[in-house]
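# build me a model:
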Amino acid sequence: MTAKLIVKKLSKLFNDEKGEGLQRLKRGETKEQIFRETGVVVGVNDVSFEVQEGEIFVIMGLSGSGKSTLVRMLNGLIPPTSGEIWIDKDDVASCGMARLREVRRKKITMVFQHFALFPHKTVGENVAYGLKMKGAGKQERREAAIEALSKVGLQDHADSLPSELSGGMQQRVGLARGLATDPQILLMDEPFGALDPLIRREMQEELIVLQKELKKTIIFITHDLNEALLLGDRIAIMKDGSFVQVGTAQDIVSQPADDYVRAFVADIDRSRVYTASDIALEAHKISPKATVADALKVMLINDVDTIHVVKDGAAAGYITRQDANDAPPGTLVSKLMKPEPPSVSGDAYLNELYGPAQSGVPVAVTDEEGKLVGVVTQESIFEHLVGDEDPEASENAANDEEQQEEGRPQ
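So this is what the prediction gives:
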């Protein structure tokens, strides 16, 4: 994959005109110590990361962690104190204002939490506003606006005013406005934070569907870990202006970097984090043309009680040890197998496996072509739902964080 955004040693300090705060930061002093002794607020502290083209990179943290400051530096709304921000061959941190405007026009746009729609303009005019700033003609703007609105299911509301739409619909307009200019990078700062929980979930699912089609590079800011785990290809957890851990949802839930992260993930619904592919075991297979004796041999070698019967790569059925023991050794597997084994796609979450797994038969995991790539057992589902976090460590980390909140600059 190709890195679309590269951030190197990025820091932002507020009220540090003399540079004393930055020097203290480089000496290893804490955010709280610097604020207490100098009044300088450390917004972002020495952050480095890369975002791959077509990736949803989620940055999450509590209030005051620095995530919003970070995302505003990525498109030049806030100048960094030090560091580099590379979008392709342009360093947004150091380029001139003319070049920065060009990067914004052609490569990057932002979707805000509070819609920021012009109340006196129609929905279509709001969506087309960025194109107007680019100098596009009226007809081109209209066509692009309708196309963008169709992506979020609002093409019939192009001539409505924002006040005539619900909050969820207005957020869809904000998303459509971001898409209308066809940006390479979307910055989304808590875009669904003001929505009711049900509408918020709908917007999250809609973004997932859109991303499969558009494959944009997205930097998504949130304070909600469940939202981060649902949306992010990778997730960065921030604390006190720094990244504590960067990884996939599975990495963060199964291998938290420290007690702070462990406290975050302690109450996470693991059934919505892990997929069938994540926990799949090797599938033991046999041809329908094989005999029962062949099947028993496979079961014995692999110490399993069930194997799948595979035809053209797909699971056509399964055979159990008990059935095989009860049949003459020369019986063809095709005559004995049970058809239509329980199966799921590899991207199915664990909560979607509860029903198929109730049969007690290992659930067949299939790829996009329907071919058998692994199996999931009841035991493997249970193991991943239970996890191995230390509850005492999680509680201690949470208590420490609460005690520190009072002294933390926001």
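
# contacts, neighbours, all on C-alpha from now
Noted.

# so for the chain, the centremost residue is which one?
Nearest residue to the geometric centre of the chain (C-alpha atoms, centre = their mean): Gly232, 0.9 Å.

# quick one, what contacts that one?
56-58, 248-249 (C-alpha atoms under 8 Å, 6 or more residues apart in numbering).

# separation between it and Lys9?
To Lys9, Gly232 is 23 Å away according to C-alpha to C-alpha, to the nearest Å.

# quick one: the helices in the stretch 251-400 of the chain?
259-265, 276-279, 292-302, 321-326, 333-336, 354-357, 378-386, 391-405 (DSSP state H, counting those that start in this stretch).

# make TSV from those and add mean neighbour count to it.
Putting the helices of the stretch 251-400 of the chain into TSV (neighbours: other C-alpha atoms under 10 Å) gives the following:
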stretch	mean neighbour count
helix 259-265	21
helix 276-279	20
helix 292-302	18
helix 321-326	14
helix 333-336	18
helix 354-357	15
helix 378-386	15
helix 391-405	14
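
# and of those helices, who's closest to Ser65?
Set against Ser65 and scored by C-alpha to C-alpha, the helices of the stretch 251-400 of the chain come closest in helix 391-405, at 10.8 Å.

# what about the helices in the stretch 51-200 of the chain?
Going by DSSP H, counting those that start in this stretch, the stretch 51-200 of the chain shows helices at 67-74, 97-106, 123-134, 138-151, 167-180, 197-214.

# between the contacts of Gly232, which is closest to Leu210?
Ile56 (11.8 Å).

# what helix or strand is the closest residue to that closest one other than its chain neighbours located in?
Spatially, and ignoring its direct neighbours in sequence, Ile56 is nearest to Ile218 (4.7 Å; C-alpha to C-alpha, 6 or more residues apart in numbering). Take DSSP states H and E as the rule and Ile218 turns out to sit in strand 217-222.

# before we go on, could you also do this sequence so I can check it against the first one:
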Amino acid sequence: MNEAEPVIACRNLWKVFGDRPDRILSRLNCNPSAEELRQSGLIAAVRDVSLTIGRGEMLVVMGLSGSGKSTLVRCLSRLIDVTSGAIIVEGRDIGAMTETELIDLRRRKMGMVFQSFGLLPHRTVVDNVAFPLEMRGQDRSTRIARAMEMLELVGLKGRESYFPRELSGGQQQRVGIARSLAVEPEIWFLDEPFSALDPLIRREMQDEFLRLKGMLSNTIVFITHDFDEALRLADRIAIMKDGAVEQCDTPERIVMSPATEYVAKFTSAVDRSRVVRAAALAIPAEGTGAEGQPVAAGQTLRDLARLIVSDSRAFIPVADAQGHVIGALDRQRAVDLLLGEPA
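Take a look at the predicted model:
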């Protein structure tokens, strides 16, 4: 597979529930609305979704309850079959795979974490983590060694002999994540993995997840209904409503340029200064007169607030991680955004 090709691509994906949903296949090209389908006695959980997900990318899919986000991730992993459309994983149409091929793909390439921890209560923590490797047929010493590595990675070293009932909710979730990582998944599906946790543990788990993400190179699809969580974790965000994707873009562009009124409602209360980075506001430096000490492209406006307010330069150079100037930051525009003015 070419590195530039997407790891996952879905085209015109539909998942319709109801009595004989196949009878409306000929109408799907006309993109019927959710209401039109409801009047036909059908529910469209996923409506005409087309997405690509690149290698190493983290796509966060979000929306309110019933928006179709969990159904979408189950379609992408073919835990449920789609009504219409195609899902291509690493160049292969998973809809055309045999059951044996699909099982092998999941065992070799995919990891999954869901809201319910799904731990086996009669097994210790280390045996829970090693369980998918046991299903692969690996010998006990090899799978236990791998499970121990994963437990150390998620901060549970020393608790390998505990049973799930002896752990807190956050610790149980870490076991679920370690179990998913044990198979070294290239593709990782997580469906609201932190939703059952209290706010403090949830924040800790987000920190842990960001740490793991920095160490690994998985392609990740992460489902949430929490916009703050999406902003914190995502490379791109896909916002769903009534089974359709309203907008799929970077957190900055979604906040700065919502594509629909529905997306605008999601972003209306967001503090843009903690989302928008200097690189997103950079314009070509030529002709701006930008000079002097640059700011880092990855810094948010909140990070730069003191400098932006006190600096006398009209345009401030913006540099990438290697120190190369990639553009200039219009200081007045940055000040307006800090003050909550329109972009």
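
# alignment lookup: the residue nearest to the centre of structure 1 to structure 2.
Structural alignment (TM-score structural alignment) places Gly232 of structure 1 against Ala234 in structure 2.

# any idea how far its match lies from Ala290 of structure 2?
Distance of Ala234 of structure 2 to Ala290 of structure 2, given as C-alpha to C-alpha: 31 Å.

# Ile146 of structure 1 maps to what in structure 2?
In structure 2, Ile146 of structure 1 lands on Met148 (TM-score structural alignment).

# again, but for Asp159 of structure 1
Correspondence of Asp159 of structure 1 to structure 2, assessed by TM-score structural alignment: Ser161.

# now do the contacts for that match.
Ser161 of structure 2 neighbours (C-alpha under 8 Å, 6+ apart): 124-126.

# ok, Leu385 of structure 1 next?
270-271.

# then Phe131 of structure 2?
Counting by C-alpha under 8 Å, 6+ apart, Phe131 of structure 2 has contacts Arg179.

# then Asp242 of structure 2?
Residues near Asp242 of structure 2 by C-alpha under 8 Å, 6+ apart: 34, 44-47, 66-68.

# also Leu64 of structure 2?
Counting by C-alpha under 8 Å, 6+ apart, Leu64 of structure 2 touches 225, 240-241.

# and if you look at Phe14 of structure 1?
By C-alpha under 8 Å, 6+ apart, Phe14 of structure 1 lies in contact with 40-43.

# that one and Phe35 of structure 1, how far apart?
10 Å.

# what residues are shared contacts of those two?
41-42.

# with distance to Asp196 of structure 1 added, can I get the helices of the stretch 251-400 of structure 1 in a markdown table?
As requested, the helices of the stretch 251-400 of structure 1 are exported to a markdown table (distance: least, C-alpha to C-alpha, whole Å):
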| stretch | distance to Asp196 of structure 1 |
| --- | --- |
| helix 259-265 | 22 |
| helix 276-279 | 30 |
| helix 292-302 | 50 |
| helix 321-326 | 52 |
| helix 333-336 | 53 |
| helix 354-357 | 28 |
| helix 378-386 | 28 |
| helix 391-405 | 27 |
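
# which one of those helices lies closest to Glu213 of structure 1?
helix 276-279 (21.9 Å).

# that closest one against structure 2, how far on average?
For helix 276-279 of structure 1, the mean deviation from structure 2 after alignment is 2.4 Å (mean C-alpha distance after the TM-score superposition for structure 1).

# which residue range of structure 2 does that helix align onto?
The aligned range for helix 276-279 of structure 1 in structure 2 is 278-281, by TM-score structural alignment.

# contacts for that stretch, please.
Residues outside stretch 278-281 of structure 2 that contact it (C-alpha under 8 Å, 6+ apart) are 252, 295-301, 318, 327, 329-330, 334.

# rerun at 7 Å
Contact with stretch 278-281 of structure 2 is made by 297-301, 318, 329, as judged by C-alpha atoms under 7 Å, 6 or more residues apart in numbering.

# do stretch 301-313 of structure 1 as well
With C-alpha under 7 Å, 6+ apart as the criterion, stretch 301-313 of structure 1 contacts 284-288, 299, 315-321, 371-372.

# if we go to 8 Å?
Stretch 301-313 of structure 1 is contacted by residues 283-288, 295, 299, 315-322, 333, 337, 361-362, 371-372 when judged by C-alpha under 8 Å, 6+ apart.

# same deal with stretch 36-53 of structure 1?
The set of residues external to stretch 36-53 of structure 1 that reach it, using C-alpha under 8 Å, 6+ apart, is 1-16, 20-21, 25, 31, 34-35, 57, 64-67, 69-70, 83, 216-217, 240-243, 409.

# again with stretch 88-98 of structure 2
Stretch 88-98 of structure 2 is contacted from outside by 1, 6-10, 78, 81, 86-87, 102, using C-alpha under 8 Å, 6+ apart.

# give me that answer again for 10 Å
Contacts to stretch 88-98 of structure 2, defined as C-alpha atoms under 10 Å, 6 or more residues apart in numbering, come from residues 1-3, 5-11, 52-53, 55, 75-78, 81-82, 84-87, 101-105, 187.

# give the aligned range of it in structure 1.
Under TM-score structural alignment, the match for stretch 88-98 of structure 2 is residues 86-96.

# now do the end-to-end distance for the matching stretch.
End-to-end distance of stretch 86-96 of structure 1 (C-alpha to C-alpha): 14 Å.

# now it, how far from the centre of its chain.
Relative to its chain's centre, stretch 86-96 of structure 1 lies at 26 Å (C-alpha atoms, centre = their mean, to the nearest Å).

# and stretch 108-125 of structure 2, by the same measure?
Taking the mean of its C-alpha atoms, stretch 108-125 of structure 2 sits 19 Å from the chain's own mean (C-alpha atoms, centre = their mean).

# and the end-to-end length of that stretch?
End residues of stretch 108-125 of structure 2 are separated by 22 Å (C-alpha to C-alpha).

# kindly report the same for stretch 257-264 of structure 2.
End-to-end distance of stretch 257-264 of structure 2 (C-alpha to C-alpha): 8 Å.

# and for it, what span of structure 1 is it aligned with?
Across structure 1, the stretch matching stretch 257-264 of structure 2 (TM-score structural alignment) is residues 255-262.
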